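Trainee: any chance you can model this:
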Amino acid sequence: MSAPHAARAPFDPHDPLGVDDLLSPEDRAVRDTVRDWARDRVLPHVADWYERGELPVIRELARELGAIGALGMPLTGYGCAGASAVQYGLACLELEAADSGIRSMVSVQGSLAMYAIHRYGSEEQRQEWLPRMAAGEVIGCFGLTEPDHGSDPASMRTYAKRDNGDWVLNGRKMWITNGSVAGVAVVWAQTEEGVRGFAVPTGTPGFSAPEIHHKWSLRASVTSELVMDDVRLPGDALLPGATGLGGPLSCLNHARYGIVWGAMGAARSCFEAALDYARSREQFGRPIAGFQLTQAKLADMAVELHKGILLAHHLGRRMDAGSLRPEQVSFGKLNNVREAIEICRTARTILGANGISLEYPVMRHATNLESVLTYEGTVEMHQLVLGKALTGIDAFRG
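Mentor: Next up, the predicted model:
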């Protein structure tokens, strides 16, 4: 027998499917903590940072994020929060609702650099780096992509060779978030025994990280090149637990999971901006929210937004249960980023000319998502991952 209508909660335009009912009190507390931090520390300034093309307070923000437990959230020990995958996802959503650059900084710190050291590093490396990284005292970066090798990391040219117990590292990495402010770089290189990872202190002679400028996306973010010119490292700089591409690819999979949630944060910000604008903007004597075409746009945006949030939540539960597959992460990344971009573009049409102004978040999110669409695996790569899973045929080199 169904419950009486009087017991039903009123319809919430911001949570039309009642997804909050799936969250525990602890989940909501994590979400609200990150949301409040982003509202107070990022939203008042991010349009200016974006316009200037810089993130001038990144070190300060990193320490604050460390203080609320947002760095390396799902990792355990070494000062990490040991949060659930769903809680980490909720944090990513709230961070990217502020700006993709902020979520990227946190993702690279925790899901790439810290995750690599936590999973593949020695105990000495974990003790040396992770507590300071979790506190935001040391920022990390992750060097895999090269100028000529993005989607095909197996062809990387960065090389490390042994020399009397040391390693000598040469090569270049490109499009590296946090690079020029990092204290440690996790760098992947070819060796005689396959691809290996190294924890490289960025003050090591021969290492440099020139910042990349003239970006039209992720402007409130530090993006750099990494240059290694005869960088000599002690033997214990090697991450002992990873040999082959499986190491860096597992890190990328962890980061992609955060993107599945984060993209919905950017989409939510644009949807809410469009909804508020439509209610207040008047044309032909009434709010544009009263016109059928506008309502159709808002309805379609809401459907895709909350479908994406449900998908992210489902993948998070699978990750917490230890049953999440890489193909499922590709499913989420492919769908959610693609739909988020479409939501942003539709929101821009509702705002009209105001949609291109930094007084509103829409164009900033839309341009940021153009980067999110292709980093951590392009659309085509995730389509081929799913295609291989569906057909059993590898088409990557077809």
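
Trainee: can we go C-alpha only for contacts and neighbour counts from here?
Mentor: Noted.

Trainee: ranges for the helices of the stretch 251-398 of the chain?
Mentor: Remark: helices of the stretch 251-398 of the chain, listed N- to C-terminal, are 292-320, 326-351, 362-374, 379-391; assignment by DSSP state H, counting those that start in this stretch.

Trainee: can you add distance to residue 176 and mean neighbour count and give those back as CSV?
Mentor: Formatted as CSV, these follow (distance: least, Cα to Cα, whole Å; neighbours: other Cα atoms under 10 Å):
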stretch, distance to residue 176, mean neighbour count
helix 292-320, 26, 18
helix 326-351, 20, 23
helix 362-374, 12, 22
helix 379-391, 20, 16
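
Trainee: could you also give me the structure for this second sequence? I'd like to compare it with the first:
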Amino acid sequence: MTVDRLLPTDEARDLIALTRDVADKVLAPIADAHEKSETYPEGVFATLGEAGLLSLPYPEEWGGGAQTYEVYLQVLEELAARWAAIAVAVSVHSLACHPLMSFGTEKQKQRWLPDMLGGSTIGAYSLSEPQAGSDAAALACKATASADGSSYTVNGSKAWITHGGIADFYNLFARTGEGSKGISCFLVPRDTAGLSFGKPEEKMGLHAVPTTAAHYDNAVVDAGRRIGAEGQGLQIAFSALDSGRLGIAAVAVGIAQAALDDAVAYAQERTAFGRKIIDHQGLGFLLADMAAAVDSARAAYLDAARRRDAGQPYSRNASVAKLVATDAAMKVTTDAVQVFGGYGYTRDFRVERLMREAKITQIFEGTNQIQRLVISRALQSGA
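Mentor: Have a look, this model is predicted:
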């Protein structure tokens, strides 16, 4: 079904209508084929860029859409309801633009930001490492400054990079000193000599967009590509995490909404014991619980987004939204498979794909165990 959204402006309503049109005509018809064949959808991100869907939460002066997070997240949800892999990559691209937008110099912004926001170049985020996921302060990938300070030589590996090997630029967080204040941020182009990528991970879901490791072997990065001050890397990385968590919350709600829609449609067609199965109370109540979970999860991310837009503290709310939405997505998609019965366990229907895709939302942008830690610490401090 089409979600009846309460949007703040006519412009926002037009944007959602545009998103639905693009998602239905460009994404939905090819999603299943690319997910099954595990092939990258060439040209899709250029189309999204031309439609202005890759720059929504950024200022117009740099080519952005100047949309509130309340609206941007609902666009992500609409994309995810058709194709989660694409929506995740859009969220990651937005995350990858944040360091330059928030911490870059005017010269750096003028040089790179218009292409990034216009969709001419697609970005990726390189924070995690094979032995440093949730514990970002344990990063080992090292960037050593040259004697004249004009460049850095990077050695080490990064892991779990969405769009790895395909993205045009990478926000690299590498060690330039000791301790948690010894991390710096760099904007690294894909064609940097000494930068290579591992084979795509064999994932449970999100097959159409690759996730890879990156390896730096004496890769030289110009000092002009350092974003922010030396040692400011973790501040930059953490400043974007709350926004990134809201992006994943919205994606999770989109996945859950799609599963609910499919389950309701199937339950209205399938008959058992002389009645549509939706008319059996046991199944009708299951669908009702699924709908309540989706609506509650959407309300959670919208509450956090509105706090962000109003300039209020929202870190705890972002963690709550990420936790609630992704747990809801896992339950709703699992229940959708149950509604389909044996057919739900086959690849003839997309609910099994939605169930596989929902799982990763509980893991990336901070596992749900990390979200519980953030929330509990906020409660301890009275936030």
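
Trainee: TM-score for the pair, please.
Mentor: Scored by TM-score structural alignment, normalised by the length of the second structure, the superposition of the two chains gives a TM-score of 0.94; 375 aligned residues with a Cα RMSD of 1.7 Å.

Trainee: coming back round to it: out of the helices of the stretch 251-398 of the first structure, the one nearest residue 164 of the first structure is which?
Mentor: For the helices of the stretch 251-398 of the first structure, the distance to residue 164 of the first structure is smallest for helix 326-351, at 38.7 Å, taking Cα to Cα.

Trainee: quick one: that closest one to the second structure mean distance?
Mentor: Compared with the second structure after the fit, helix 326-351 of the first structure shows a mean deviation of 0.7 Å (mean Cα distance after the TM-score superposition for the first structure).

Trainee: in a strand, residue 174 of the second structure, correct?
Mentor: Yes - counting by DSSP: H, G, I helix; E, B strand; the rest coil, residue 174 of the second structure is found in a strand.

Trainee: show me where the stretch 151-300 of the second structure has strands.
Mentor: Secondary structure of the stretch 151-300 of the second structure (DSSP state E, counting those that start in this stretch): strands at 151-162, 169-175, 183-189, 195-197, 211-222, 226-227, 271-272, 275-276.

Trainee: in the fifth one, what's buried?
Mentor: Which is strand 211-222 of the second structure. By neighbour count, and taking 16 or more other Cα atoms under 10 Å as the criterion, the buried residues in strand 211-222 of the second structure are 211-216, 218-222.

Trainee: quick one: residues contacting residue 373 of the first structure.
Mentor: If you count contacts by Cα atoms under 8 Å, 6 or more residues apart in numbering, residue 373 of the first structure has them with 337-338, 379.

Trainee: which of the strands of the stretch 151-300 of the second structure sits closest to residue 318 of the second structure?
Mentor: Nearest of the strands of the stretch 151-300 of the second structure (Cα to Cα): strand 151-162, 21.3 Å.

Trainee: same for the closest one, what does it pack against?
Mentor: Using 3 or more Cα pairs under 8 Å, 6 or more residues apart in numbering; DSSP states H and E as the contact criterion, the neighbours of strand 151-162 of the second structure among helices and strands are strand 123-126, strand 142-145, strand 211-222.

Trainee: in JSON lines: the ones you listed, plus distance to residue 45 of the second structure.
Mentor: As requested, those are arranged in JSON lines below (distance: least, Cα to Cα, whole Å):
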{"stretch": "strand 123-126", "distance to residue 45 of the second structure": "11"}
{"stretch": "strand 142-145", "distance to residue 45 of the second structure": "31"}
{"stretch": "strand 211-222", "distance to residue 45 of the second structure": "16"}
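
Trainee: to residue 196 of the second structure, which of these lies closest?
Mentor: strand 211-222 (5.2 Å).

Trainee: corresponding residue for residue 325 of the second structure in the first structure?
Mentor: Mapped onto the first structure by TM-score structural alignment, residue 325 of the second structure lines up with residue 336.

Trainee: what's the closest of the contacts of residue 373 of the first structure to residue 247 of the first structure?
Mentor: Out of the contacts of residue 373 of the first structure, the member with the shortest distance to residue 247 of the first structure (by Cα to Cα) is residue 379, at 21.8 Å.

Trainee: residues in contact with that closest one?
Mentor: 334, 373.

Trainee: again, but for residue 362 of the first structure
Mentor: By Cα under 8 Å, 6+ apart, the residues touching residue 362 of the first structure are 269-270, 273, 344, 347-348, 355-356.

Trainee: any idea what it aligns with in the second structure?
Mentor: Here residue 362 of the first structure is matched to residue 351 in the second structure, going by TM-score structural alignment.

Trainee: and what of residue 179 of the first structure?
Mentor: Under the alignment defined by TM-score structural alignment, residue 179 of the first structure corresponds to residue 164 in the second structure.

Trainee: give the contact list for the equivalent of residue 217 of the second structure over in the first structure.
Mentor: Applying TM-score structural alignment, one finds that residue 217 of the second structure aligns to residue 229 in the first structure. Neighbour list for residue 229 of the first structure: 169-171, 206-207 [criterion: Cα under 8 Å, 6+ apart].

Trainee: how many residues are close by the equivalent of residue 114 of the second structure over in the first structure?
Mentor: With TM-score structural alignment as the criterion, residue 114 of the second structure lines up with residue 131 in the first structure. Residue 131 of the first structure sits with 19 neighbouring residues when counted by other Cα atoms under 10 Å.

Trainee: for residue 131 of the first structure, what are its contacts?
Mentor: Taking Cα under 8 Å, 6+ apart as the test, what residue 131 of the first structure contacts is 78-80.

Trainee: what sits closest to residue 365 of the first structure if chain neighbours are left out?
Mentor: Closest residue to residue 365 of the first structure apart from its sequence neighbours, by Cα to Cα, 6 or more residues apart in numbering: residue 266 at 5.9 Å.

Trainee: that neighbour -> the second structure?
Mentor: The equivalent of residue 266 of the first structure in the second structure is residue 255 (alignment by TM-score structural alignment).

Trainee: state the distance from its match to residue 55 of the second structure.
Mentor: Residue 255 of the second structure is 22 Å from residue 55 of the second structure, where distance means Cα to Cα, to the nearest Å.

Trainee: contacts made by stretch 20-37 of the second structure with the rest, please.
Mentor: With Cα under 8 Å, 6+ apart as the test, stretch 20-37 of the second structure has contacts from 40-41, 44, 48, 78-79, 82-83, 205-208, 350.

Trainee: all set, thanks.
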